[in-house]
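Peer 1: Show me the folded form of this:
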Amino acid sequence: MVGLRGAGFIRGQGAVLTVILPLVLAGCGAKEAEQAQVRPVRVAPVTFKDAHAARSFTGTIVARTEVQAGFRVGGRIAARMVEVGDRVKPGQTLARLDPTDLELSLKAAEARLAQAEAQAVQTAADLKRYTPLLASGTVSQAQFDRVKAASDAAAAQKREASSTLSIARNQRAYGSLTLDQGGVITAVLADAGQMVGDGQTVLRIATDLGREVAIDVAEGDLARLSVGGTASVALWADGDIALAGTIREITPVADPASRTFRLRVTLPADAPDAVRLGMTARVSFPEADAAALALLPSSALFHQGDRPAVWVLAPSKDRVLLRPVEVAAFRPDGVAVKAGVKEGELVVTAGAHRLDANLPVRVWDGGLP
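Peer 2: Take a look at the predicted model:
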């Protein structure tokens, strides 16, 4: 009887465990499911500053004007007097062509002019003799007209020969390559003994008309820049050199490959000699609008209907609040926000499209879950 009662007790205990154990397991599963719904979020603090003023652009020191120098006549280069890096003065001879053919052309033009002058003298004398004969009726009007036409033609040929001689003299002078502007030789594209055509580039010269910085800016930054605006220029090679520049030119059309606009920033005329062509420079522009902006990652932006918004971590640190914001500009490095968030607030920067106001969250510390 005792054994039977013991067995019954054990069976009763088993029945109780059978009922309680699923309830306990169900409670543990619910707790784990509740914990699994807490979503980690990555956040970043909001910091207002003059985001535009911090923008800088990298450019290259270039000459304001660069001349592609070549002979105005073709021929064989007899001598080249300059090398790359030489500084030249206005009117200095840079290269010279073989003058043989030019001298022969000049002598031929002189001979043609002498012949035309002699012909003009002869026909003028004939016309002078025929004039009184026409008045006396010794010669006919037709004979006089032929003599006069010959005299007029000879005078025209003389003028033509004189112009041809002037051209030949100019061409002989063109055998010496000179420039009206001084500068620095940046490239040599032809050497002595080489045949060149008229207008073919022989030397490339950066003139002394000034130095500039050429930079490329995105279309999002172009709206706040204009010709005549000021800029600050610093050299990468020498951080102690700081120059004030002025925007001289903005190309009206974007580059088809990079979709950027080329700007030319003029450097002051008294720039030190350390500012050399080809150096890398950093150009920054002061922002006229002093309104502070908060630069947020593009991944933080969320849209509430047709309005931009961001998720802000609540003071309790376990919920997020959807906050509409006013975007000042979309930039390559993020979104510039003008209003809607406060200094020091934590904004969700990853997974903004998977959040909900009722969803528990926790700040991700960077570790594994």
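Peer 1: C-alpha only now, for contacts and for neighbours.
Peer 2: Noted.
Peer 1: which stretches of the stretch 1-150 of the chain form helices?
Peer 2: Remark: helices assigned in the stretch 1-150 of the chain by DSSP state H, counting those that start in this stretch are 2-36, 100-136, 141-173.
Peer 1: Dump those helices to TSV, plus mean neighbour count and distance to residue 53.
Peer 2: Formatted as TSV, these follow (neighbours: other Cα atoms under 10 Å; distance: least, Cα to Cα, whole Å):
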stretch	mean neighbour count	distance to residue 53
helix 2-36	11	44
helix 100-136	16	61
helix 141-173	17	55
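Peer 1: Of all those helices, which one comes closest to residue 326?
Peer 2: Residue 326 sits nearest to helix 2-36 of all the helices of the stretch 1-150 of the chain, at 34.3 Å, using Cα to Cα.
Peer 1: I'd like the distance from that closest one to the chain centre, please.
Peer 2: 78 Å (Cα atoms, centre = their mean, to the nearest Å).
Peer 1: please give me the structure for this one as well, since I'd like to look at both together:
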Amino acid sequence: MPTVFRYSRPVLVALTLGLMTTLTACSTDTAIPDSSADAPIPVDVIAATATAQQQMLRYTGTIQGAQRVPLSTKLMGIVTELNVETGDRVRKGQTLVRVRSENLEAQKRQVNARLQGARAALQNAKINFERIQRLYKQKSATKKAFDDAQTAYERARAQVEALNGQLAEINEMLAYATVDAPITGYVVDKRTEEGALAVPGQPLLVVETLDALKAVVQVPEADINRFATGDSVTVEVGAAGNVARRGVVTQIDPAGNYASRQFKVQVRLLRQNMGALKSGMYAQVLHPSGVEQTLTVPEEALVTRGQLTGLFVVKDSTALLRWIRTGEQRGNRIEVLSGLRQGERYITSISGRMRDGQPVRPR
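Peer 2: Next comes the predicted model:
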């Protein structure tokens, strides 16, 4: 016979209450699906279309003054006077550096003394030649006397001319004992000090005009024929707050660098609100290279995840995250190089609730 358990009424009540508590706890731990999570979100959708865009080729360079002049001397000697510091404004003709020139001054005095004697000798030779010439015409002097007087006169004149040449050469060298500013501008580089040795051909100072600026860029040989003098270009300077200035190509070097195969191109910045531009800043020159069909999207349509950039395309009323490769920024639109095809629909503005696979409802 089966065993029959008999419980008293209090025990049955206790078992019933325990079972009800367990069922209540289990029903509380079970999550109720939130139907609002999959509710379609209204979004603005547009089809990707290619538009004609002016293509720009970029070349890197440096901002410089319109005139930049290294100053040196042909005279070797000690710098005895240096009147400027880096950043000083100088005017054209102002003496900036003096180099010791005592030896040249001594040579000049010697040549002047010899020249004075040579001029006296020339005067005597001239008087004697004119006297012999008159006697020779009167048949009172021999042909030999006339020739000797003429030779002495020409020799004295040649001696004076030679000494005058030496004096001019010394004066020219003495001119290099003082270094004057060839332009009005600023001292942008100081490479010597008082008491230092000045070496011929080695720059002592660099003077630059900063009232007018230019950009100097290196252009590869494959692109140099795109440039022509007078071309209008855009110059961008990131260090000056990403300012963009118009410029004009003023000079194209006819010969490139044999090692790098690049050509130097100079772009004069137009005189309009130079602002924070300074010589030495890194610059980019944008040169137009024709019109191409380009896909662009609004900047607010993009999402970033670390170093990845993407946007949400819409397919079958679902937002799908698509990673793309971007190019240049043109105003508030970004060029899309790959990852998006023409005609595909994408969301133009991303909200914080958007996720991959989110149901959407185009407005």
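Peer 1: coming back round to it: out of the helices of the stretch 1-150 of structure 1, nearest to residue 344 of structure 1?
Peer 2: Short answer: helix 2-36, nearest of these by Cα to Cα, at 28.4 Å.
Peer 1: about what we covered before: so which of the helices of the stretch 1-150 of structure 1 is nearest residue 199 of structure 1?
Peer 2: helix 141-173 (12.9 Å).
Peer 1: residue range for that closest one in structure 2?
Peer 2: Matched against structure 2 by TM-score structural alignment, helix 141-173 of structure 1 falls on residues 143-175.
Peer 1: measure residue 339 of structure 1 to residue 57 of structure 1 for me?
Peer 2: 27 Å (Cα to Cα, to the nearest Å).
Peer 1: Kindly apply the preceding question to residue 124 of structure 1 instead.
Peer 2: Taken as Cα to Cα, the span from residue 124 of structure 1 to residue 57 of structure 1 is 75 Å.
Peer 1: could the helices of the stretch 1-150 of structure 1 go into TSV alongside distance to residue 249 of structure 1?
Peer 2: Formatted as TSV, the helices of the stretch 1-150 of structure 1 follow (distance: least, Cα to Cα, whole Å):
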stretch	distance to residue 249 of structure 1
helix 2-36	59
helix 100-136	43
helix 141-173	37
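Peer 1: average distance between the match of helix 141-173 of structure 1 and structure 1?
Peer 2: On superposition with structure 1, the mean distance recorded for stretch 143-175 of structure 2 (mean Cα distance after the TM-score superposition for structure 1) is 1.9 Å.
Peer 1: Tell me which stretches of the stretch 201-350 of structure 1 form strands.
Peer 2: Using DSSP state E, counting those that start in this stretch, the strands of the stretch 201-350 of structure 1 run over 201-207, 211-218, 230-235, 242-250, 260-266, 280-284, 293-296, 302-304, 307-313, 320-324, 326-331, 334-339, 346-350.
Peer 1: Any idea which of these gets closest to residue 147 of structure 1?
Peer 2: strand 201-207 (51.3 Å).
Peer 1: what's the average per-residue distance for that closest one once overlaid on structure 2?
Peer 2: With mean Cα distance after the TM-score superposition for structure 1, strand 201-207 of structure 1 averages 2.3 Å from its match.
Peer 1: which helices and strands sit right next to that strand?
Peer 2: strand 66-70, strand 183-188 (3 or more Cα pairs under 8 Å, 6 or more residues apart in numbering; DSSP states H and E).
Peer 1: so can I have TSV of the ones you listed showing distance to residue 166 of structure 1?
Peer 2: Below are those laid out as TSV (distance: least, Cα to Cα, whole Å):
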stretch	distance to residue 166 of structure 1
strand 66-70	21
strand 183-188	30
